[in-house]
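*Asks:* model this:
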Amino acid sequence: MQWRDGLIGGLATLALAAAADPAGWRFSAPIQVQQDAPLVQLPLTPSAYGRSQLSGLADLRIVDARGERVPFAFLAPRDAEITTTEQTREAAMYALPQRPSANGEWSVPLEIIVQGERITIKRGGATTAAQAMLGAAAHSGGWVFDLGRRTSADPPTQSLRLTWSAPAEFSAGFDLQTSDDLRQWRGAGSGQLLALASPTGPLTQPTVLLPANVARFVRLVWLEPTSAPTLTRAEALAQRPLATPLDAPTELVLAPTPAPAPGLRTVATDEPKHALHFDLGAVLPVVQLDLQLGAGTRVAPVRLQGRSRADAPWRELAPAVFYRFERGGAVSVSPPLALRTELRFLRVVPDERSAALDPAQTHLAMQAQLTRLVFARQGEAPFTLWAGAAQPGSGALPLATLVPQLDEERPRFGRATLGAWSEVAAVARQAETAEQLAALRPWLLWAVLLVGVAALALMVWRLMRAPAAGA
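*Replies:* Below you'll find the predicted structure:
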């Protein structure tokens, strides 16, 4: 009987697989040490993620030339180092007339006109050094500074740095107000400018601190105009934070792959029209995505979807708009999309109101923050990285155990790279046998169920015949 022979063969295969070593490593790659040290750092590659069979890279091992284990730990990526750069730009300045009476309105030497989203400023002319001298002689009550229009990408102005021509020594207090329309003013604190002479040179305090998210216009009112200096220039200062990656992510550029056909390990869904598919080769920790479009002017509003396995449903990641503009020989492109997630398969679904993306001219530029290893250089070189075991047991040490003083040791780490991977034929055959057995398991269960039903029916039939035979 064919079904019985198949059942016996399947059970024999199951017994052989159970008798095999469950902790065999399928893949290995040589570790090439470029800079020797007691502790060596090894950046992992996407291929290492692809060979790993367990989440969290739990099946990685490092061994020496004799096959002895080498202690290692996972070295998580460091956060970017935040530094600040100072940006300066000149601010237009206008002298105020003398202080009005207690109930009088203080006129401003410029006017702002708002028409929808268009803003027009009628200026009386920016103050020059000669005009500043004239204003000082008339005991100007203060100054109005125009910080300029600020976009969402510009950092807020934090202070003003003032320059004056006279006198050599002074101490002048002031009050500050800010306004967006030159009509409604609100208080913004007070301060003092001063200049003192000393044997080593003049001592000055030229900085006017501004409140957070200061408005466009700043009005400085002298508390005592007769002792105020003659201003000649004003600079707006802003601090722009700059993030410098200490462990730069790995960049990959991928071409589209064919859409997966529905099968035993894929989910059958309605495929969106003109969707592009990308296979990263492994589940990678993605931090940034970008679509590189073909030549010419192109605008691509899309939806990004991802999944970690071919048998998992797609999940929505983010909507995005990628573009490429050509203007007179210059090319401007959309900024990359910051996206922190883990996935292997990416699907780009274009908006139905836009043109289809050309698979031959569209590529995915992706940055992944891959893990690094640090291992102790003990044992006999060369060293090898193993991967791809179903039941590997204990793996990496805690980082604090391997490197108790990480901040001190990190600058002294050696460097290594990973070579080409090779596959162990015996373990590969064992894995293929396990996959075949997994595919055969449902049929084996059905066969066992049918045999059980047949045996039960035979027992019932014999019980039903027993009383008749006795009679």
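*Asks:* When you work out contacts or count neighbours from here on, use the C-alpha atoms and nothing else.
*Replies:* Fine.
*Asks:* name the element the nearest residue to P30 once chain neighbours are set aside belongs to?
*Replies:* Computed as CA to CA, 6 or more residues apart in numbering, the closest residue to P30 that is not its neighbour in sequence is T384, at 4.5 Å. Assigned by DSSP states H and E, T384 falls within strand 383-387.
*Asks:* The residue nearest to P30 - how many residues pack around it?
*Replies:* Here the number of neighbours of T384 (other CA atoms under 10 Å) works out to 20.
*Asks:* One more: G148?
*Replies:* Neighbours around G148, by other CA under 10 Å: 15.
*Asks:* That one touches M93, doesn't it?
*Replies:* No - the criterion here is CA atoms under 8 Å, and G148 misses it with M93 at 11.0 Å.
*Asks:* Mind naming the longest helix for this protein?
*Replies:* Ranked by residue count, the top helix of the chain under DSSP state H comes out as helix 425-470.
*Asks:* where exactly do the helices run in the stretch 251-400 of the chain?
*Replies:* Ranges of helices in the stretch 251-400 of the chain, per DSSP state H, counting those that start in this stretch, are 399-402.
*Asks:* which residues in it form strands?
*Replies:* Ranges of strands within the stretch 251-400 of the chain are 276-292, 298-307, 315-327, 330-333, 337-350, 363-368, 372-376, 383-387, based on DSSP state E, counting those that start in this stretch.
*Asks:* Just send those strands back as a markdown table, with distance to P258 too.
*Replies:* Formatted as a markdown table, the strands of the stretch 251-400 of the chain follow (distance: least, CA to CA, whole Å):
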| stretch | distance to P258 |
| --- | --- |
| strand 276-292 | 7 |
| strand 298-307 | 15 |
| strand 315-327 | 19 |
| strand 330-333 | 26 |
| strand 337-350 | 11 |
| strand 363-368 | 13 |
| strand 372-376 | 32 |
| strand 383-387 | 28 |
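*Asks:* Which one of these lies nearest to G173?
*Replies:* strand 337-350 (46.9 Å; CA to CA).
*Asks:* To check against the first, give me the structure of this:
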Amino acid sequence: MIGKSRPCWLGIMGLCVALSALAQEKPTDYSTQVPLSLSGEGPWYRLELPLSLQLSARQSDLSDVRVFNAAGEPQAYALAREQAQATQSHSLTDVKWFPLYNSADAPQATPSVRVKSSANGTLVEVSPTGQQEAGEEVLRGWLLDASAIKAPLQQLVLDWSSERDGFQRFSIEASDDLQHWQDWGDGQVARLSFADERVEQHEVALPGQSARYLRLLWQSPQAAPALSSARLASSTTSSLPLPLAWSQPLAGSSAKPGEYTWQLPLGLPLEQVRVELAQANSLAPVTLYGRQDGNAPWQTLGSGLLYRLTQNGQDVVRDQLQLPGHAVAQLKLVVDQRGGGLGAQAPTLRFAVRSTQLVFLARGEPPFSLALGNPTVKAANLSLSTLIPDYSPQRLAGLGKATASGGAVATLQPPVVAVTPGPDWKKVGLWAVLLLGVAALAGMAFSLLRKPQV
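*Replies:* Below is the predicted model:
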């Protein structure tokens, strides 16, 4: 009897192997496939995942992303999302500021100054090159001494005299020698009184570059306010965050005045949102909420003051909110109606996520393809240090490059298991045979136990 049980065990093992083969992944298990073109030196290749491709996934953490070769064999890969973390450490440093004056007859001219500095480059004195009579000079801006900060500058924080309310708009220039200046764009701060409340905006984003000196020249109004403090936030990370990838405009809906909702294609870790302010002279204190699905409670993501105001013939716009990077699939914007609201129809909204890089080890014959869109598969990505044994952040930039060929996305039929209603009779039959085999084996064991010992 014991000898006859061996064929049963072999049959059970064969059935298990057959069931395992059914679970083997194939390119056709995914709803979207994109051909990849390779350039540079392999065998590792780096692919910047466009947001349009990320939206083709069916799992918010991109667990259903795969790379296949020409034979349909999956490739080992890693998602380089740890490079998209914000920053490892920040510092906020108080800096010295020096006034920049202009003649009242030529307020648009760049102030000409005479500078004294110490041996290490720290500014000691900044004065006009020419003497002007009292009452003829205009405070045009400020020169900030950032020579003591060696890390890239991320943010400027200003405070100014209380008698100057409203918006303050100025240009930002950077220099290392006080002779050659690089344009860093425009900055804007504000202090507003609204419905017995005071709304203040002190922070201005900087491009994340190093500079010894900053020059701020006021544009609107042309005369600068008296500063009471100036601070610079810097980052000490060795690598900057990956850039933001912005979505196309997303339509929303409104169930009641002052509340607007948007449904995202899937849960995404949002870094910023931009709300369209279609009407001029819009002023809206807002709070943004998010959640993963309709059954979860709303969680506060951020708040702020959105506006589009016309000043001196120009639009002054603030339409973005910074978010903490939590994964959400639904958004709700609640507007304080005392500012006039944003209208009965929901404004369009664009969202931004950090770019994601996929690195894979090319094995087998090309062409290679990227596959996405399967709600049931498990994550298969490795860590970068496992995929590339001598990995370093510097080496990541030197890997070969993979790109989606022509940007064409081939959408296939979803996997049969995901769309076919009713039971899968093939799997049911296999499981039934397996269970019958186990039952037969148990019966044989039971009969052996009942047999009298000789």
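*Asks:* Got a TM-score for the two of them?
*Replies:* For this chain pair, the superposition-based TM-score is 0.51 by TM-score structural alignment, normalised by the length of the second structure; 277 aligned residues with a CA RMSD of 4.3 Å.
*Asks:* helices or strands up against the longest helix of the first structure?
*Replies:* Other elements packing on helix 425-470 of the first structure under the criterion 3 or more CA pairs under 8 Å, 6 or more residues apart in numbering; DSSP states H and E are helix 2-19.
*Asks:* Which positions in the helix it packs on come out as buried?
*Replies:* Within helix 2-19 of the first structure, the residues that count as buried by 16 or more other CA atoms under 10 Å are 7, 10, 13-14, 17.
*Asks:* Can you get me a residue count around the alignment partner in the second structure of V70 of the first structure?
*Replies:* Counting by TM-score structural alignment, V70 of the first structure lines up with Q75 in the second structure. For Q75 of the second structure, the count of nearby residues is 18 (other CA under 10 Å).
*Asks:* how far away is L252 of the first structure from L284 of the first structure?
*Replies:* Distance of L252 of the first structure to L284 of the first structure, given as CA to CA, to the nearest Å: 11 Å.
*Asks:* now the match of V70 of the first structure: how far from L217 of the second structure?
*Replies:* Taking CA to CA, one finds Q75 of the second structure at 54 Å from L217 of the second structure.
*Asks:* show me the contacts for Q357 of the second structure.
*Replies:* Neighbouring residues of Q357 of the second structure by CA atoms under 8 Å, 6 or more residues apart in numbering: 46-49, 79-81.
*Asks:* Among the residues you listed, which are located in strands?
*Replies:* Counting by DSSP state E, the part of these found in strands is 46-49, 79.
*Asks:* Please look at G414 of the first structure and L373 and confirm they touch.
*Replies:* No - if you go by CA under 8 Å, G414 of the first structure and L373 don't touch, sitting 11.3 Å apart.
*Asks:* okay, and the common contacts of those two?
*Replies:* Shared contacts of G414 of the first structure and L373, defined by CA under 8 Å, 6+ apart, are found at Q41.
*Asks:* Around S190 of the first structure, how many other residues sit close by?
*Replies:* 17.
*Asks:* Quick check: it touching L176?
*Replies:* Yes - the criterion here is CA under 8 Å, and S190 of the first structure meets it with L176 at 5.6 Å.
*Asks:* Identify the residue spatially nearest to the corresponding residue of the second structure for P392 of the first structure, adjacent ones excluded.
*Replies:* Counting by TM-score structural alignment, P392 of the first structure corresponds to V377 in the second structure. Sequence neighbours aside, D64 is the residue nearest to V377 of the second structure in space, at 6.1 Å (criterion: CA to CA, 6+ apart).
*Asks:* now that neighbour: how far from Q83 of the second structure?
*Replies:* In terms of CA to CA, D64 of the second structure sits 20 Å off from Q83 of the second structure.
*Asks:* quick one, which of those two is more surrounded?
*Replies:* Neighbour comparison, D64 of the second structure and Q83: the larger count goes to D64, with 22 against 17 (by other CA under 10 Å).
*Asks:* Tell me the counterpart of that one in the first structure.
*Replies:* When the first structure is aligned by TM-score structural alignment, D64 of the second structure is paired with D59.
*Asks:* That match against L385, yeah?
*Replies:* No - if you go by CA under 8 Å, D59 of the first structure and L385 don't touch, sitting 10.3 Å apart.
*Asks:* Now do the host helix or strand of L194 of the first structure: which elements does it pack against?
*Replies:* If you go by DSSP H and E, L194 of the first structure is part of strand 186-196. Judged by 3+ CA pairs under 8 Å, 6+ apart, strand 186-196 of the first structure is in contact with strand 170-179, strand 203-205, strand 207-209.
*Asks:* Onto which residues of the second structure does that strand map?
*Replies:* When the second structure is aligned by TM-score structural alignment, strand 186-196 of the first structure has no counterpart there.
*Asks:* Confirm that V438 of the second structure sits in a helix.
*Replies:* Yes - applying DSSP: H, G, I helix; E, B strand; the rest coil, one finds V438 of the second structure inside a helix.
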